[in-house]
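Colleague: Provided below are the primary sequence and the corresponding predicted coordinates.
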Amino acid sequence: MRYTQRTQPQKPPRARSSAKKMTIQDAIDAYLLHHQATNSQPKTLEWHTHCLGAFRAFCDEASLSPMEDVTTEQAQRWVISLQKAVVTSRGKRSARTVNWYFRSLRAFYRWCLHRGFIEEDVTAWLELPKVEKPLIRILEAEEFERLLVACSVDDLSNRSTGAHHVARNEAILWLLYDTGIRLAELKTTDFDRARGTIIVYGKGRKERKIALGRNALQVVGRYLTYWRQQFPSANEVQQFFLTEQGGITREGIKMLFRRLRLRGGFTDRRVHPHLLRHTFAVRYLMSGGDVFSLQELLGHEDMETIRNYMHLADANVQAQKRKFSPGDQIQLTSRKANRTGFRKAKE
């Protein structure tokens, strides 16, 4: 964290002058209420609640109550305290986590400035903590096949998985692998059978359509036609993927991936739903897809994340070239003969 000498952002018209009366807790409550009223994603609301709760606890400890009491220096001290605190068994927060805490605080202060709760945005003079580029991992084709095989392998209690569960698990894997949708979007997905597309409602309830490939369409269609009705809650729940009790939850899918990881023998790496999103993005670019259509398919508002996929796709292409390089397939009889031939050609 450091100061940057740049022009203070222009302030929009304030709704009212209430900076001296608005407490930090009241401002946070109003901000979270705004997110609820504008239909923000539950995960977004949960994260802002967590981050701003940490900020309020810091302010309480420093005896800061009105919004006007907080200065740029104190906002900086809060970020430094996040960097130094030991919070997990692995130690301190990562730079990326601290970065997201600060993003939440900056969004909160910008909103308060717009509403007239403060006279100045104290975060405007601070830069985001620098973070390294994320290391993006993807699944190889044979690894995805291992996950599919693991869907029908006996679980750890030695009970055979029911056929309708196998069909559901395979459909989940194919849908995530072939479309790159987010885990949270699985619950809000509609299926247009006539066009072979799914309709996804992403962040901010933004709608986008994604066509399914032949393999994914076959597996998902078979599950919906023959196997979904085998679940007791099929006629009561509109959700795509079901359990014996109702619609499958976010935690239920995470638990499924943990089981598939064990059954598939993935002992040296994490296997999670977002891994399939990364895999889709990289494979799409490697297969000739363009970055603009990928941005639309993934539901990203900017190109920053897409650039990470572009670099990884290029690295994979070069690795594949080295693996299957035509020049390395030539079997030379001997280096001496090769040098002799070169000398003769030169003469």
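Modeller: In hand now; what should we look at?

Colleague: only C-alpha atoms for contact and neighbour calcs from this point on.
Modeller: Fine.

Colleague: Pretty sure residue 190 sits against residue 207.
Modeller: No. With contact defined as Cα atoms under 8 Å, residue 190 does not reach residue 207; the gap is 10.6 Å.

Colleague: what residues are up against the closest residue to residue 148 other than its chain neighbours?
Modeller: Across the structure, with Cα to Cα, 6 or more residues apart in numbering as the measure, the residue nearest residue 148 apart from its sequence neighbours is residue 170 (6.1 Å). Neighbour list for residue 170: 148, 151, 219 [criterion: Cα atoms under 8 Å, 6 or more residues apart in numbering].

Colleague: so residue 309, which of the three states?
Modeller: helix (DSSP: H, G, I helix; E, B strand; the rest coil).

Colleague: residues contacting it?
Modeller: The neighbourhood of residue 309, defined by Cα under 8 Å, 6+ apart, consists of 136, 278, 281-282, 285.

Colleague: repeat for residue 281
Modeller: 180, 294, 298, 309.

Colleague: now, among those, which is nearest to residue 129?
Modeller: The shortest distance between residue 129 and any of these, using Cα to Cα, involves residue 309 and amounts to 22.5 Å.

Colleague: next up, a second structure to put side by side with the first:
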Amino acid sequence: MKDAVQDFIHFLKIEKGLADNSISSYQRDLKQYITFMKEQEQLTNIEEIERHHIRSFLSELHLQGKSSASISRMISTIRSFHQFIVREYQVTHDASLHIEKPKTERQLPKVLSNPEVERLLNIEGDKPIDLRNKAMIETLYATGLRISELLALKVDDLHLLMGFVRVFGKGGKERIIPLGRHAQHAIQQYVDEARPILLKKNKNDALFLNHRGNNMTRQGFWKVLKALAKSQGIVKEITPHMLRHSFATHLLENGADLRAVQEMLGHSDISTTQIYTHVSKSRLKDIYKDYHPRA
């Protein structure tokens, strides 16, 4: 089983070209799955897994209180894995066939209001860290980047005179995203005044650096964002992805074309982008309720 998992992960990395975060997710799911098959079902060979073994595993996840979304993701992992071993290991049957995903309600993404965004972007101070924080948050809100995409930006990806940034998203797919004037100004000030100080004597082409001159990490930025939100009196539990959601929602609320927003977000399927139209409609209902005299 261990060899099959390693071969599958290698396939995802080399042939499918999945991002590191996606690879890690597959690895976590399969470790849990294979451990169950070995310890609970006493199976030692991948060919011994049958449909009832998979159902037992999914029942265990239910007992552990896993959400429908988590179980659905696990089923997707299991299906991909079994399809791979049928193809590559000449296994005669696919034990994951006809395993149905639980029905899940698609939750609307949480977004920041325009005043909350303005408060979050009201970063004062001219220290290198202040300028970096301002540039990072302005960039996230101006482009709708995923946090992994933001942290992967290199200095050469910037085209400030032209007013855009080049991004490599999921699967290494390139896209070009415009930058607003506020983001352009914040990035330019950071690159000119703060980044050389943070870089020290290091050689690093990453755009955003920590105080040691190394690449900014997800955990590091998360802490920065939470601290800034708290300092501005924002009581919502803010995440980096909430800025991506806010970027898309605010564009659509102001009349942006859905296809254009899809392109900027890097969604392969427009149905993924359409969730933000529901957020906009929900917001309109709230506004109507708050301001209409007979609502």
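Modeller: Nice, I can see it. The model shown is predicted, which means the values in this text are computed figures rather than measured ones.

Colleague: before we move on, the earlier item: out of the contacts of residue 281 of structure 1, which is nearest to residue 254 of structure 1?
Modeller: Taking Cα to Cα as the measure, residue 254 of structure 1 sits nearest to residue 180 out of the contacts of residue 281 of structure 1, at 16.1 Å.

Colleague: Per the alignment, name the residue of structure 2 opposite that closest one.
Modeller: Residue mapping for residue 180 of structure 1 onto structure 2 gives residue 144, with TM-score structural alignment as the criterion.

Colleague: Could you tell me how far the closest residue in space to that match that isn't next to it in sequence is located from residue 90 of structure 2?
Modeller: Taking Cα to Cα, 6+ apart, and ignoring the residues beside it in sequence, residue 144 of structure 2 has residue 244 as its nearest neighbour in space, at 4.2 Å. Residue 244 of structure 2 sits 43 Å away from residue 90 of structure 2 when distances are taken as Cα to Cα, to the nearest Å.

Colleague: picking up where we left off before, any residues in contact with both of residue 190 and residue 207 of structure 1?
Modeller: Contact with both residue 190 of structure 1 and residue 207 is made by residues 199-200, according to Cα under 8 Å, 6+ apart.

Colleague: one step back: neighbour count winner among residue 244 and residue 90 of structure 2?
Modeller: residue 244 (23 against 10; other Cα atoms under 10 Å).

Colleague: mind listing what's buried in stretch 9-27 of structure 2?
Modeller: For stretch 9-27 of structure 2, a neighbour-count test (16 or more other Cα atoms under 10 Å) marks 9, 12-13, 18, 26-27 as buried.

Colleague: got it, and stretch 198-208 of structure 2?
Modeller: Those would be 198-199, 206-208, for stretch 198-208 of structure 2 by 16+ other Cα under 10 Å.

Colleague: Now render the contacts of residue 281 of structure 1 as TSV, adding secondary structure and distance to residue 339 of structure 1.
Modeller: What follows is these, written out as TSV (DSSP: H, G, I helix; E, B strand; the rest coil; distance: Cα to Cα, whole Å):
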residue	secondary structure	distance to residue 339 of structure 1
180	coil	52
294	helix	49
298	helix	53
309	helix	43
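
Colleague: can you tell me which of these lies nearest to residue 258 of structure 1?
Modeller: When the contacts of residue 281 of structure 1 are compared for distance to residue 258 of structure 1 (Cα to Cα), residue 180 wins out at 19.1 Å.

Colleague: out of everything not next to it in sequence, what's closest to the counterpart of residue 84 of structure 2 in structure 1?
Modeller: When the structures are aligned by TM-score structural alignment, the residue of structure 1 matched to residue 84 of structure 2 is residue 111. Spatial nearest neighbour of residue 111 of structure 1, excluding adjacent residues (Cα to Cα, 6+ apart): residue 31 at 7.5 Å.

Colleague: how near is the equivalent of that neighbour over in structure 2 to residue 256 of structure 2?
Modeller: Per TM-score structural alignment, the equivalent position to residue 31 of structure 1 in structure 2 is residue 8. To residue 256 of structure 2, residue 8 of structure 2 is 41 Å away according to Cα to Cα.

Colleague: Spell out the residue ranges of the strands in structure 1.
Modeller: Secondary structure of structure 1 (DSSP state E): strands at 86-88, 91-92, 190-192, 197-201, 207-211.

Colleague: from those strands, which stretch is densest packed?
Modeller: Ranked by mean neighbour count, these are led by strand 197-201 with a mean of 19 (mean count of other Cα atoms under 10 Å).

Colleague: and it, which stretch of structure 2?
Modeller: Across structure 2, the stretch matching strand 197-201 of structure 1 (TM-score structural alignment) is residues 164-168.
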